[in-house]
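Chemist: Okay, structure incoming, though there's no sequence with it:
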């Protein structure tokens, strides 16, 4: 299984906001499962916000890879509820869902890491809405000292969106690379 060693095995990476620009679905799933495994090894709860098209494959991988006890620490959520339920990319709705899910996990008194596959209905989202959302998310992640990956399909990103996301995330991840964002302005 090909995964990115830097995010999956580095003990130095224990918090931060990551922009994952993915191209290959199988690498994406391998990296997600590695992210879950690393979180479980660190005794963290994991919130995965994922596309309904990909959820069945992720569930199958989780069922195959992890024990019943480990699966209790993994929460899977359909990303439609986050990004599309109240129209296309409504920041307040997204943040309300996120805080509700984190609140549920916080009751278990443990560290949390998150992974979100971000999508939108329109051909391209409003850059200002996306910037508002990711800026708020970046402040939240820094404030909580947690790990949060925001995954975007590379083919859905214009060069403007890609640059904006690099400015709003401390780290950048691709299917086979992981590095500090040279454009981050947090």
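Modeler: Okay, I see it. The structure displayed is predicted, hence computed values, not measured ones.
Chemist: Please count neighbours and contacts with C-alpha atoms only from this point.
Modeler: Will do.
Chemist: Report how many residues lie close to residue 137.
Modeler: Residues lying near residue 137 (other Cα atoms under 10 Å) number 19.
Chemist: list the helices and strands the helix or strand it falls within packs on?
Modeler: Applying DSSP states H and E as the criterion places residue 137 in helix 127-144. Contacts defined by 3 or more Cα pairs under 8 Å, 6 or more residues apart in numbering; DSSP states H and E place helix 127-144 against strand 16-22, helix 91-106, helix 159-168.
Chemist: Save the ones you listed as CSV, and put in mean neighbour count and distance to residue 52 too.
Modeler: Formatted as CSV, those follow (neighbours: other Cα atoms under 10 Å; distance: least, Cα to Cα, whole Å):
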stretch, mean neighbour count, distance to residue 52
strand 16-22, 23, 17
helix 91-106, 15, 17
helix 159-168, 18, 23
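Chemist: can you tell which of these is closest to residue 127?
Modeler: Minimum separation from residue 127 across these (Cα to Cα) falls at helix 159-168, 6.6 Å.
Chemist: other SSEs contacting the closest one?
Modeler: Helix 159-168 sits against helix 127-144, with contacts defined as 3+ Cα pairs under 8 Å, 6+ apart.
Chemist: Which residues does the helix it packs on contact?
Modeler: The contact list for helix 127-144 (Cα atoms under 8 Å, 6 or more residues apart in numbering) reads 15-17, 89-91, 95, 147-148, 161, 164-165, 168-169, 186.
Chemist: List the buried residues of it.
Modeler: Buried residues in helix 127-144, defined by neighbour count with 16 or more other Cα atoms under 10 Å: 130, 131, 133, 134, 135, 137, 138, 141, 142.
Chemist: next up, a second structure to put side by side with the first:
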């Protein structure tokens, strides 16, 4: 999987990409995150990781053991609960505003940045529709940038109806072991 991720990052570095990652294996998920941020740093890009309190310590342990201090300075983390439930629930406008504010210092200073976001949510009314609307709008915003972003979803929490929406609002579909470009013409 390492070569697939590195090849993808290299091939979309000038155009950007919005990648839907449906994961089943948390260990492979962490491995793939480490490969992604290593590839990004190899291109001179900073990486914003939006992750939960349970997985983030595993990632940070790997970062400390596998990357130099200089490389570690290029990694920025935020708790995904704070990010996605900033106002107590999953709200598209709040999240997009938070994302814009978070990325602004990088973009305004021409500092290349990539993101990795583990998307999670609380139980709330119309949550899958809200997530779908968020991803569609995020995709429209990303089309005008060269940002490479991976949106990680636990496959066990994604019903087919949401998966269909996510497939329609991303450029690539990634699993623990594969990456493929999404063909919207079929």
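Modeler: Received, thanks. Just so it is clear, the structure is predicted and the values come from calculations on it, not from any experiment.
Chemist: returning to what we had before: and which of the buried residues of helix 127-144 of structure 1 is nearest residue 42 of structure 1?
Modeler: Nearest to residue 42 of structure 1 among the buried residues of helix 127-144 of structure 1: residue 141, at 17.5 Å, using Cα to Cα.
Chemist: aligned partner of the closest one in structure 2?
Modeler: Residue pairing (TM-score structural alignment): residue 141 of structure 1 is matched to residue 142 of structure 2.
Chemist: From residue 67 of structure 2, how far off is that match?
Modeler: Separation of residue 142 of structure 2 from residue 67 of structure 2 (Cα to Cα, to the nearest Å) stands at 28 Å.
Chemist: circling back: so which of the helices and strands packed on helix 127-144 of structure 1 is nearest residue 48 of structure 1?
Modeler: Shortest distance between residue 48 of structure 1 and those, using Cα to Cα, is found for helix 91-106: 10.2 Å.
Chemist: what's the mean distance for the helix or strand just after the closest one versus structure 2?
Modeler: Downstream of helix 91-106 of structure 1, the first helix or strand assigned by DSSP H and E is strand 112-117. Following the fit onto structure 2, the mean deviation recorded for strand 112-117 of structure 1 is 0.5 Å by mean Cα distance after the TM-score superposition for structure 1.
Chemist: Which strands or helices does strand 112-117 of structure 1 pack on?
Modeler: On a contact count with 3+ Cα pairs under 8 Å, 6+ apart, strand 112-117 of structure 1 meets strand 45-50, helix 91-106, strand 147-153.
Chemist: I'd like these laid out as JSON lines, including distance to residue 181 of structure 1.
Modeler: Shown next, in JSON lines, are these (distance: least, Cα to Cα, whole Å):
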{"stretch": "strand 45-50", "distance to residue 181 of structure 1": "23"}
{"stretch": "helix 91-106", "distance to residue 181 of structure 1": "24"}
{"stretch": "strand 147-153", "distance to residue 181 of structure 1": "14"}
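Chemist: mind checking which of the ones you listed is nearest residue 72 of structure 1?
Modeler: Short answer: strand 45-50, nearest of those by Cα to Cα, at 8.5 Å.
Chemist: Give the next helix or strand downstream of that closest one.
Modeler: Downstream of strand 45-50 of structure 1, the first helix or strand assigned by DSSP H and E is helix 55-65.
Chemist: Superpose on structure 2 and give me the mean offset of the following helix or strand past that following helix.
Modeler: Once the chain leaves helix 55-65 of structure 1, the next helix or strand it forms, by DSSP H and E, is helix 68-71. Compared with structure 2 after fitting, helix 68-71 of structure 1 has a mean deviation of 0.9 Å; criterion: mean Cα distance after the TM-score superposition for structure 1.
Chemist: Next, the angle from the helix or strand following helix 68-71 of structure 1 to helix 91-106.
Modeler: Toward the C-terminus, helix 68-71 of structure 1 is succeeded by strand 74-78 as the next helix or strand (DSSP H and E). Angle of strand 74-78 of structure 1 versus helix 91-106, following axes from the mean of the first three to the mean of the last three Cα atoms, to 10 degrees, is 160 degrees.
Chemist: can you state the direction angle for strand 74-78 of structure 1 and strand 112-117?
Modeler: 30 degrees.
Chemist: show me what contacts the spatially most central residue of structure 1?
Modeler: Nearest to the mean C-alpha position of structure 1, by Cα atoms, centre = their mean, lies residue 115 at 2.4 Å. Applying Cα under 8 Å, 6+ apart to residue 115 of structure 1 gives the contacts 32, 46, 47, 48, 49, 148, 149, 150, 151.
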